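>>> No sequence on hand, only this structure:
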């Protein structure tokens, strides 16, 4: 079975082309192959296939085998994969995901005719508690306290097709995210668990972020998380609607068009290596 390892802002996945391969149990495969000691190593696996509603489809499975609705960094890599491997010559691709159609705009390097960056229309953000979902008597959870083991966090909950909990704080470099992240991810108020973003405000145009991803643990980047953090920052009047989000794996450019509630993500995409297993 052939695979391609790719990364976007350090968020690395193992990609399979369903036009050439058949995968019957992607959850078990994700657990096996994502292991960085006994497998290929990655944050999960991504399946690229046909679509009845878009140009192509993407399914993404986390390192623990759970299926995610959407991944912004992986979608950029899918765009590069499709163009650079000549599966399409389109520079605008409608990609079908579990959270709906995402539109990719490919930025091509004219000298190499390869994808340099990708701008993704990530769709609408929502803060409605029931749609995230988060169990709360409030219609929206914005800058509300959440106490765990005696520690209180001010949380803002946002869905980008998958659930996010954004916490504005300081000193995130020294934070013990491996201890705090799982407690919030698996808290009972999140019936489908949650991704957790810890955000430090650099200035109104720049956010610094560490992320604990649902099902994968801490990763170097999370595209939907960067989008959720930007929306939460605007709602809490902490940042502007067009910002640079600095992550461990690099920078992402996020723009929230509030007039039509569309969030756009722009970032890199890279091949790492290919192989057969």
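Cool, the structure landed. Just so it is clear, the model here is predicted, and its values are computed rather than measured.
>>> drop to CA atoms for contacts and neighbour counts, all remaining ones
OK.
>>> Can you report how many residues lie near residue 19?
When neighbours are counted by other C-alpha atoms under 10 Å, residue 19 registers 10.
>>> ok, now the one 4 residues further on?
Counted with other C-alpha under 10 Å, residues neighbouring residue 23 total 12.
>>> now do the one 5 residues further on
In terms of burial, residue 28 registers 14 neighbours under the definition other C-alpha under 10 Å.
>>> ditto for residue 48
23.
>>> got it, and the one 5 residues further on?
One way to gauge burial is a neighbour count; for residue 53, by other C-alpha under 10 Å, it gives 13.
>>> where do the helices sit along the stretch 101-250 of the chain?
177-185, 223-235 (DSSP state H, counting those that start in this stretch).
>>> roughly how far out does the first one sit from the chain middle?
In this view, helix 177-185 has its centroid 18 Å away from the chain centroid, taken as C-alpha atoms, centre = their mean, to the nearest Å.
>>> Could you list every helix and strand in contact with it?
Here helix 177-185 touches strand 195-203, strand 206-213, strand 217-219, going by 3 or more C-alpha pairs under 8 Å, 6 or more residues apart in numbering; DSSP states H and E.
>>> ok, structure two:
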């Protein structure tokens, strides 16, 4: 099978984006791993698939995400911004407000005049069974035993599960050591993305994220959303927060109510197009 693809990135979080509207595409975990491999394939953190929607009355497209390990996951915020730019550059739509289906539900993408993309990620999920996370009840923080240490984490789902740890210095945070342990912790039955957040002020944080199935990435959109939600729930952050990731800055806004959507704004960029034999 030969197919066209586009390489894109959002703050260095990179993707292979595939149009499955105008070409037949059959992805298997093996094919995803081949595409994602940085020496023998194209190289990326995630593979994004653009498909026709199951319900055209509610959405313009279906958006599917596959991690570099071949597993399909529920949500990817940086990928969502790339998705919005891709469908417009590919001539699939001229709309600036684009509702799309994901495994986590409908999200809305809005392309701004300056090229930035705002994603309505929907409300955060805080009840443990919705994350999923094993705990008796929702709380701003939970105690987690990890690698012989006791951590205080915020547990949040933005359509995918996140554990957020507040640290004094994000540059010295034990991301490589604790990230994989949190990712596979038994209290997260579907795994977790591990975020390490340094609070600079009530309006700014620094963040590193060890992503489930991908390792540490230069940026994680859902991780930035989860970090701001967790920081607000702990009384550390204001409504709008600049999140500085290794790849650049996202702006996250949340009104602080469980029913309020989390809004994420940031850039997305195409790098090159190609054709590959699978």
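Cool, the structure landed. Note that this is a predicted model, so its numbers are computed, not measured.
>>> Could you get me the TM-score between them?
Put the two chains on top of each other and the TM-score (TM-score structural alignment, normalised by the length of structure 1) is 0.94; 270 aligned residues with a C-alpha RMSD of 1.2 Å.
>>> most neighbours per residue, which of the helices and strands packed on helix 177-185 of structure 1?
When these are scored by mean count of other C-alpha atoms under 10 Å, the highest mean neighbour count falls to strand 206-213 (a mean of 24).
>>> What does residue 150 of structure 2 correspond to in structure 1?
Per TM-score structural alignment, the equivalent position to residue 150 of structure 2 in structure 1 is residue 152.
>>> Name the nearest residue to that match, sequence neighbours excluded.
residue 146 (5.4 Å; C-alpha to C-alpha, 6 or more residues apart in numbering).
>>> What of residue 78 of structure 1?
Closest residue to residue 78 of structure 1 apart from its sequence neighbours, by C-alpha to C-alpha, 6+ apart: residue 48 at 7.2 Å.
>>> shouldn't the one you found be in contact with residue 61?
No. Using C-alpha atoms under 8 Å, residue 48 of structure 1 is not in contact with residue 61, being 11.9 Å away.
>>> that older thread, surely the match of residue 150 of structure 2 and residue 145 touch.
Yes. If you go by C-alpha under 8 Å, residue 152 of structure 1 and residue 145 touch, sitting 6.1 Å apart.
>>> joint contacts of the two?
Common contacts of residue 152 of structure 1 and residue 145 (C-alpha atoms under 8 Å, 6 or more residues apart in numbering): none found.
>>> so residue 80 of structure 2 sits in a strand?
No. Counting by DSSP: H, G, I helix; E, B strand; the rest coil, residue 80 of structure 2 falls outside a strand, being helix.
>>> Show me what it lines up with in structure 1.
Checking TM-score structural alignment: residue 80 of structure 2 goes with residue 75.
>>> Contact partners for its match?
Counting by C-alpha under 8 Å, 6+ apart, residue 75 of structure 1 makes contact with 58, 95, 104, 120.
>>> Can you lay out those as TSV showing neighbour count and distance to residue 211 of structure 1?
As requested, the contacts of residue 75 of structure 1 are exported to TSV (neighbours: other C-alpha atoms under 10 Å; distance: C-alpha to C-alpha, whole Å):
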residue	neighbour count	distance to residue 211 of structure 1
58	25	22
95	24	25
104	25	24
120	27	20
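>>> residues making contact with stretch 153-163 of structure 1?
Counting by C-alpha under 8 Å, 6+ apart, residues outside stretch 153-163 of structure 1 touching it are 68-70, 99, 122-129, 131-134, 140-147, 164-168, 192-195, 224, 227-228, 231-232.
>>> Select, out of the helices and strands packed on helix 177-185 of structure 1, the one closest to residue 243 of structure 1.
For these, distance to residue 243 of structure 1 was read as C-alpha to C-alpha. The smallest value, 5.4 Å, belongs to strand 206-213.
>>> what angle separates that closest one from strand 195-203?
Strand 206-213 of structure 1 and strand 195-203 are oriented at 170 degrees to each other (axes from the mean of the first three to the mean of the last three C-alpha atoms, to 10 degrees).
>>> Strand 206-213 of structure 1 vs structure 2, average offset?
When structure 2 is overlaid, strand 206-213 of structure 1 sits 0.3 Å from its aligned residues on average, using mean C-alpha distance after the TM-score superposition for structure 1.
>>> whereabouts in structure 2 does that strand align?
Counting by TM-score structural alignment, strand 206-213 of structure 1 sits on residues 204-211 of structure 2.
>>> and what of stretch 177-189 of structure 1?
The aligned range for stretch 177-189 of structure 1 is 175-187, by TM-score structural alignment.
>>> tell me how far the matching stretch is from the chain's mean position?
17 Å.
>>> Can you tell me the SS state at residue 82 of structure 1?
helix.
>>> how many other residues sit next to the nearest residue to it once chain neighbours are set aside?
When the adjacent residues along the chain are set aside, residue 82 of structure 1 lies closest to residue 88, with 5.9 Å between them (C-alpha to C-alpha, 6+ apart). Neighbour count of residue 88 of structure 1, defined by other C-alpha under 10 Å: 15.
>>> Just tell me what residue 88 of structure 1 corresponds to in structure 2.
Per TM-score structural alignment, residue 88 of structure 1 is aligned with residue 93.
>>> Report the separation between its match and residue 87 of structure 2.
Using C-alpha to C-alpha, to the nearest Å, residue 93 of structure 2 is found at 6 Å from residue 87 of structure 2.
>>> do residue 187 of structure 2 as well
38 Å.
>>> sorry, back to before: dump the helices of the stretch 101-250 of structure 1 to CSV, plus distance to residue 250 of structure 1 and mean neighbour count.
As requested, the helices of the stretch 101-250 of structure 1 are arranged in CSV below (distance: least, C-alpha to C-alpha, whole Å; neighbours: other C-alpha atoms under 10 Å):
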stretch, distance to residue 250 of structure 1, mean neighbour count
helix 177-185, 19, 17
helix 223-235, 11, 27
